[in-house]
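Student: here's a sequence, model it:
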Amino acid sequence: MLERIFGGKEDRDSTLKELNKVIDYLSVAKADCNAALESGDYNRQQKCIKKICELYDEFNRLSINYLQFIALDNDPQTGLDEEENLIKNNRSTETFFAAFSLDVDDVTTQNNLNLEIYKAFFLFDLQKYRRALKSCESILEVDDSKDGIWTLKGQVLFQLGNFDDALDAFDSAIELEWHNVKAWIGKGLTLQAFENYNDALDAYETALEIDENNTLAIEGRDLVLSQLSQVRDESCGPGESLSEDNKSKPTIGLPSPDKESPQISDKVSFDKLPSREKREKRVFKRPFVKKKDDDKPKGFACVAGMLELKEILTRDVIKPLQNPENYKKFNVTIPNGILLYGPPGCGKTFIVEKLAEEVSYNFIKVPPSKIGSKYIHETSDNIAKVFTEAKDNAPTILFFDEFEALVPRRESLGAEGQFKNEEINEFLTHLNNASNHGILVVGATNQVNLIDSAVMRAGRMDKVILVPPPDPEARKELFRSRLSKVPQSDDIDYTKLADLTDCYSSSDITAIIEAAGRIAGDQELDEINMDLMTHVIENQRPSISKSQIKSYEEFSHLERK
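Tutor: Presented below is the predicted three-dimensional model:
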């Protein structure tokens, strides 16, 4: 095994060839299984499933071996790219297992966990610390007993400047495995950042008790001793000044042979170095990691009504992502961009957030204030930065609220048209390539007629969809969902509430229930009843008029569903 792992590029290429063969065999075996299912040949189907399970085990083994080779070759970008390809193949096979109701949760979960661990280390090597932190947290949500991941999380948090959480993470690693030298060194570095040199010295000396020849621990200890000596010199008495040498600041940082470590302040409040026995020990508890609540509804299960919009998004986005092989052969991909338009308060932002949950994408909301600038060219730079952020965190839904402010009609612009033209072109450049980088661009607007025509064409905003106020059935579900979270009487008639709120938006209905709750609280009622709800509706007009709703129908020619 050791010869295989340390065999170099030849063995790495050999493993990759084996892995690609297994992936091809998996595709063939799944096609055979589906054919057996369609023909009703049960015995053949069972043989195919058995073969697929065997191939999947081999896929797991080879994929981990291959990533080991890449890690040893110190090639993090290749490792990250290959790891993401492996995850796609993994998801495809898991979807197949689910279709045949095969109980392989333990196997698939463990393989996903192994792949995520490599992903976290590759991202850290690439200095993509926020994405590495997200991977660490995903791993710890599944299994918080991995001291190596707690150590990596501490290193990532240190690089992000979050020293409090970094210290907790290192102590969690130490609590799980006292002999974790990297965790002790990380703890020492973090304590230096807090200027707590006594405890930092403890951490380095403990690391040296475990590994007396560890160079990083020796350098850290010597640096702390030097700093403590400097502190004693500073506190010699009034009127004495530091020498030029003593004015130099010590450096700390995560060990890296290529980079200079950041500097810290040399201001400390103690006068002398106490003996090690007298130094006060800090006691830490492992931070609580919130487990995923699998029973809590998410995605479209949280969206009341909007049946047509959910159907469109399921057809054009969710299914192609869940079953890529079925669509890839027809050269079908997800839309490059989606534009939702309609009256305010009807749930455009909410359903995009739930779409991100449904497809397990990251969600980045971009209000106009995040991009706009009074300085020439800076808005264009901000647009580029937003797309770079989305690319670094891909797969991502990049959501632009008040879309018309970002890409207004150029023919209606005045003196600032030259610079706005530059900004729109910058946006279009990134939009054209968004889907290639795992980015789905979604815009929302209340004024679709003010958006530049170049943005609206197919191939850019491929789908243009009206989001109207909720229909009666949707209003009924909104009342049911919102009222289920507060005490309510048995006389609540959801159908009648829906009939009373024609033209009311989703936010209007939320406001009605909040107003009823305020009155119930003021009057010290035990629950909200039907009379109270009726009273609030009678005194609260809808935020959208019928004429406004009708005006959106004038833009029906722009829709592409």
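Student: hey, let's count contacts and neighbours off CA atoms from now on
Tutor: OK.
Student: what's the separation between the residue nearest to Leu16 when sequence neighbours are not counted and Gly342?
Tutor: Using CA to CA, 6 or more residues apart in numbering and skipping residues adjacent in sequence, the residue nearest Leu16 is Tyr66, 6.5 Å away. Distance, Tyr66 to Gly342, using CA to CA, to the nearest Å: 50 Å.
Student: helix, strand or coil for the residue nearest to Leu16?
Tutor: helix (DSSP: H, G, I helix; E, B strand; the rest coil).
Student: repeat for Cys48
Tutor: helix.
Student: dump the residue contacts of it.
Tutor: Ala29, Lys30, Asp32, Cys33 (CA atoms under 8 Å, 6 or more residues apart in numbering).
Student: recalculate using a threshold of 10 Å.
Tutor: Counting by CA atoms under 10 Å, 6 or more residues apart in numbering, Cys48 touches Val28, Ala29, Lys30, Ala31, Asp32, Cys33, Asn34, Ala36, Tyr42, Glu54.
Student: would you mind giving these as TSV with secondary structure and neighbour count added?
Tutor: Listed next are these as TSV, based on DSSP: H, G, I helix; E, B strand; the rest coil; neighbours: other CA atoms under 10 Å:
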residue	secondary structure	neighbour count
Val28	helix	13
Ala29	helix	21
Lys30	helix	19
Ala31	helix	13
Asp32	helix	17
Cys33	helix	24
Asn34	helix	16
Ala36	helix	18
Tyr42	helix	13
Glu54	helix	12
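Student: related to what we said a few turns ago, which residues touch the residue nearest to Leu16?
Tutor: Ile5, Asp11, Arg12, Asp13, Ser14, Thr15, Leu16, Glu18, Leu19, Gly79, Glu82, Glu83.
Student: can you select the buried ones from those residues in PyMOL?
Tutor: Selection command for PyMOL covering only the buried members of those, criterion 16 or more other CA atoms under 10 Å:
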select buried, resi 11+12+15+16+18+19+79+82+83
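Student: for Ile424, see how far away the residue nearest to Leu16 is.
Tutor: To Ile424, Tyr66 is 44 Å away according to CA to CA.
Student: ditto for Arg457
Tutor: Note on Arg457: its distance to Ile424, by CA to CA, is 14 Å.
Student: comparing the two, which residue is more hemmed in?
Tutor: Ile424 (21 against 14; other CA atoms under 10 Å).
Student: which helix or strand contains the more buried one?
Tutor: If you go by DSSP states H and E, Ile424 is part of helix 417-432.
Student: check which helices and strands that helix is in contact with.
Tutor: Judged by 3 or more CA pairs under 10 Å, 6 or more residues apart in numbering; DSSP states H and E, helix 417-432 is in contact with helix 378-392, helix 403-406, strand 439-445, helix 453-456.
Student: try it again at 6 Å.
Tutor: Contact analysis of helix 417-432 by 3 or more CA pairs under 6 Å, 6 or more residues apart in numbering; DSSP states H and E lists no helix or strand as a packing neighbour.
Student: give me the buried positions along that helix.
Tutor: For helix 417-432, burial by neighbour count (16+ other CA under 10 Å) applies to Lys420, Asn421, Glu423, Ile424, Asn425, Glu426, Phe427, Leu428, His430, Leu431.
Student: could you also give me the structure for this second sequence? I'd like to compare it with the first:
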Amino acid sequence: MFERFIGGRKKSNNPFDEFNDPYSKLIQAIEDTQYYINRGNTSAAISAFKKAGEKFSESYELITDLINYQIEDGELQIALDSLVNIQDTYSTYYDLAEYFSIDLREYKQLIFAYLEILKGLLLIDMGKHRVAIKAFDNALELDDGNSTAWVWKGQALLALENSQAALGAFEAALRTDWHSADAWAGKGDALLALERADEAIEAYSTALELNDTEAELYFKQLVCLIALERYEDALKSLNEILKFNEDNAVAWYTKYIILDLLGEEQSSLIAQNKALKIDPNVVSDPFIEELNNAINTIEENSEDSPQTDTGYGFSDATVSSSNTERTPTSINPSSDAAVPTNTSDLTVEESKISPKPKKPIPYRKGSGENMGEAPKGFACVAGMEELKERLIRDVIQPLKNPEKYKKFKVSIPNGILFYGPPGCGKTFIVRKLAEELGFTFIEVHHSSIGSSYMHGTAQNIATKFQEAIDHAPTILFFDEIEGMVPKRENLSSSDSHRQEEINEFLTQLNNASKHSVLVIGATNQPDLIDSAIMRSGRMDKRVYIPPPDHDARKALFRNGLTDRPCASDIDLDELARLTENYASSDIALIAEEAARAAVDLDRDEIDMEILLWKVEEIKPSLVKSQIAKYRQFEHLER
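Tutor: Coordinates of the predicted model:
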């Protein structure tokens, strides 16, 4: 978001050093000016102030480079602190200008409006949308004709789901600058959120006339056009998307949907096969989910719209039909490639794949139970019943019924340590635990909060805990926690700063439960974690996450093969039996490689022969001795 505003970062070896040189000289010149004023030496004060003016201009030109540099290093809080510091320094400079009767009020308003916009963008990136709106309002008080401030205020309001107010902000931006493509695009987003699809199309069309390289706008138009059942227009919009990227699986899969809705079955199958060849998992893309919703809305509103069974799923031992909802992930529709824009550009080989009686990849919801919401929480965790029962008993029930447990003086978990072999789903299980509890989920990697600045990492740890408190109830998850809190006896004298970081983490951990924050750490190496983390009142629960059991492996194969064309001879029980000691990631890889092999062999579907071949070819990433070593940590479990 920030880079989009500044138009990309300038090439620089070290923007911090480049900025710091003129900025430190500016501060010195300001201090000299104040010193000479206090001494009554007006001539020297004026000379020092002129030098301050030169350094002011130099530092101001480098601000955006500095802030973007800190953002790229993940130093959002430090970037925000830098901006506040810069504002204070510049304010002092303008006070001195006023002292010398130099009228810089107009420049001051424009510069401070710009700094407030930078602050607002940083706050949006930090997820603090309400505070960001205040920053944009400050900018507008200084310069009410600043269309950029109106646009980003609208974006912040959209993030808070205040679509009507956001629409007003975008319209205010357009009154200031009718040619703002961002304002038109934002207006389209607000209108779409308000279910005014026909008006949203017009807004997106205007934005595209002003900036036709924004491929994402074509995707947004598609949702509107399909919601309005304007399928021919949607197909034209799709071809524009494919001009940006001929290998865009989402675009080809969407083309399959639209051609099918138009009754062009053969062309739709060609587009479908093209999409699956590029990305076998394209159906899980969030844009496809949006199309599902648009199509379902149309069907629900049409009395004679037939319910269509469009997918393959699995029974316990063989393949049969069902449908599956997906959790959205991110998309990036833009690219620089030039492309074919119709199905006739596909090669003969790509069109040879024969159609099946049923479409192997669903794009509509089925009837009955599948019409509900996608499964969440532990319903998504394959097998592992003993583990789930323990988490329900020891974690979920105490957190959901705290008064009952407090009555019997049973402690509420403050922190949990998940340990076990790599690739066995520790992170996935934590995510599903958050869904089961209905808590906010915040994931932290040690690499993302490390800082080269003195006390920077400790400050970032405190910031993460504060973010969790602000969004409580929260699960604050630290992956590879041994990197953040290593054993202090193993640290060298040069690692003294790590002591501060560990102490900061312990201090924050002690108070987490008071603020409805559950801290969970995950590790493959519990022997490397500082012992202070393990004492009572900190990581109260330690849970071993083993490789998936038989039922879990069977369910993992079922999930991995769902939404892929499959033969009826697939025996999930046999596949689970043959993959003992395989990690969850290993089974996902087998399903992926089997799909790839089916494409390479020009098969119509994945069959048992291909899967057995891949099970034999792909060895488990875990060995028995590696799994056995975790038994030495059984004393940790409680």
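Student: kindly provide the TM-score of these chains.
Tutor: The TM-score (TM-score structural alignment, normalised by the length of structure 1) is 0.52; 324 aligned residues with a CA RMSD of 3.8 Å.
Student: the residue nearest to Leu16 of structure 1 matches what in structure 2?
Tutor: Residue pairing (TM-score structural alignment): Tyr66 of structure 1 is not matched to any residue of structure 2.
Student: now do Lys385 of structure 1
Tutor: Using TM-score structural alignment, Lys385 of structure 1 pairs with Thr463 in structure 2.
Student: which non-adjacent residue is nearest its match?
Tutor: Nearest to Thr463 of structure 2 is Gln77, by CA to CA, 6+ apart, at 7.7 Å.
Student: so where is the helix or strand hosting that neighbour in structure 1?
Tutor: Assessed by DSSP H and E, Gln77 of structure 2 sits inside helix 76-99. For helix 76-99 of structure 2, there is no aligned range in structure 1, judged by TM-score structural alignment.
Student: now do the buried residues in that helix.
Tutor: Neighbour-count burial for helix 76-99 of structure 2 [16+ other CA under 10 Å]: 76-80, 82-83, 86-87, 89-90, 92-94, 96-97.
Student: just give me how far it sits from the chain centre.
Tutor: Centre-to-centre, helix 76-99 of structure 2 and its host chain are 32 Å apart (CA atoms, centre = their mean, to the nearest Å).
Student: now the element after that helix, going C-ward?
Tutor: helix 105-125.
Student: and that following helix, what does it pack onto?
Tutor: Against helix 105-125 of structure 2 (3+ CA pairs under 6 Å, 6+ apart) you get helix 129-142.
Student: re earlier: for the residue nearest to Leu16 of structure 1, give its distance to Glu83 of structure 1.
Tutor: Relative to Glu83 of structure 1, and taking CA to CA, Tyr66 of structure 1 is found at 9 Å.
Student: Asp293 of structure 1 too?
Tutor: 27 Å.
Student: and for Ile139 of structure 1?
Tutor: Distance check for Ile139 of structure 1 against Glu83 of structure 1: by CA to CA, it reads 15 Å.
Student: equivalent analysis for Asn89 of structure 1, please.
Tutor: Distance, Asn89 of structure 1 to Glu83 of structure 1, by CA to CA: 10 Å.
Student: kindly report the same for Thr495 of structure 1.
Tutor: 51 Å.
Student: could you pull out the strands for the stretch 151-300 of structure 2?
Tutor: Remark: strands of the stretch 151-300 of structure 2 are absent; assignment by DSSP state E, counting those that start in this stretch.
Student: do the same with structure 1
Tutor: Using DSSP state E, the strands assigned to structure 1 run over residues 337-341, 362-366, 396-400, 439-445, 463-466.
Student: center of structure 1 - which residue?
Tutor: Asn362 (4.2 Å; CA atoms, centre = their mean).
Student: how far away is that one from Met533 of structure 1?
Tutor: Asn362 of structure 1 is 38 Å from Met533 of structure 1, by CA to CA.
Student: check Gly342 of structure 1 too.
Tutor: 27 Å.
Student: the two - which one has more neighbours?
Tutor: With neighbours defined as other CA under 10 Å, Gly342 of structure 1 and Met533 compare such that Gly342 has more, 24 against 18.
Student: contact partners for the counterpart of that one in structure 2?
Tutor: In structure 2, Gly342 of structure 1 lines up with Gly420, judged by TM-score structural alignment. Gly420 of structure 2 sits next to Asn524, Tyr544, Ile545, Pro546 when contact means CA atoms under 6 Å, 6 or more residues apart in numbering.
Student: can you rerun that using 8 Å?
Tutor: Residues in contact with Gly420 of structure 2, defined by CA under 8 Å, 6+ apart, are Lys426, Thr523, Asn524, Gln525, Tyr544, Ile545, Pro546, Tyr630.
Student: just the buried subset of these, please.
Tutor: Buried among the contacts of Gly420 of structure 2 by 16+ other CA under 10 Å: Lys426, Thr523, Asn524, Gln525, Tyr544, Ile545, Pro546, Tyr630.
Student: so what's the residue mapped onto the fourth one from structure 1 up against?
Tutor: Just to be clear, that refers to Gln525 of structure 2. Under the alignment (TM-score structural alignment), Gln525 of structure 2 pairs with Gln447 in structure 1. By CA under 8 Å, 6+ apart, Gln447 of structure 1 lies in contact with Tyr341, Gly342, Glu404.
Student: out of the residues you listed, which is nearest to Phe163 of structure 1?
Tutor: Glu404 (41.1 Å; CA to CA).
Student: leaving out the residues flanking it, which one is nearest to the closest one?
Tutor: Ile451 (5.0 Å).
Student: just checking, that neighbour touches Arg409?
Tutor: Yes: Ile451 of structure 1 lies in contact with Arg409 (CA atoms under 8 Å); the separation is 5.1 Å.
Student: Glu605 of structure 2 and Tyr60 of structure 2, how far apart?
Tutor: Note on Glu605 of structure 2: its distance to Tyr60 of structure 2, by CA to CA, is 61 Å.
Student: with neighbour numbers in mind, choose between these two.
Tutor: Between Glu605 of structure 2 and Tyr60, counted using other CA under 10 Å, the more crowded position is Glu605 (21 against 17).
Student: structure 1: which residue goes with that one?
Tutor: So, by TM-score structural alignment, Glu605 of structure 2 is matched to Glu527.
Student: quick check: Val543 of structure 2 touching Glu634?
Tutor: No: under the criterion of CA under 8 Å, Val543 of structure 2 makes no contact with Glu634, lying 9.4 Å away.
Student: so which of these two has more stuff around it?
Tutor: Taking neighbours as other CA under 10 Å, Val543 of structure 2 and Glu634 compare with Val543 leading, 19 against 12.
Student: how close does that one get to Thr440 of structure 2?
Tutor: Taking CA to CA as the measure, Val543 of structure 2 falls 21 Å from Thr440 of structure 2.
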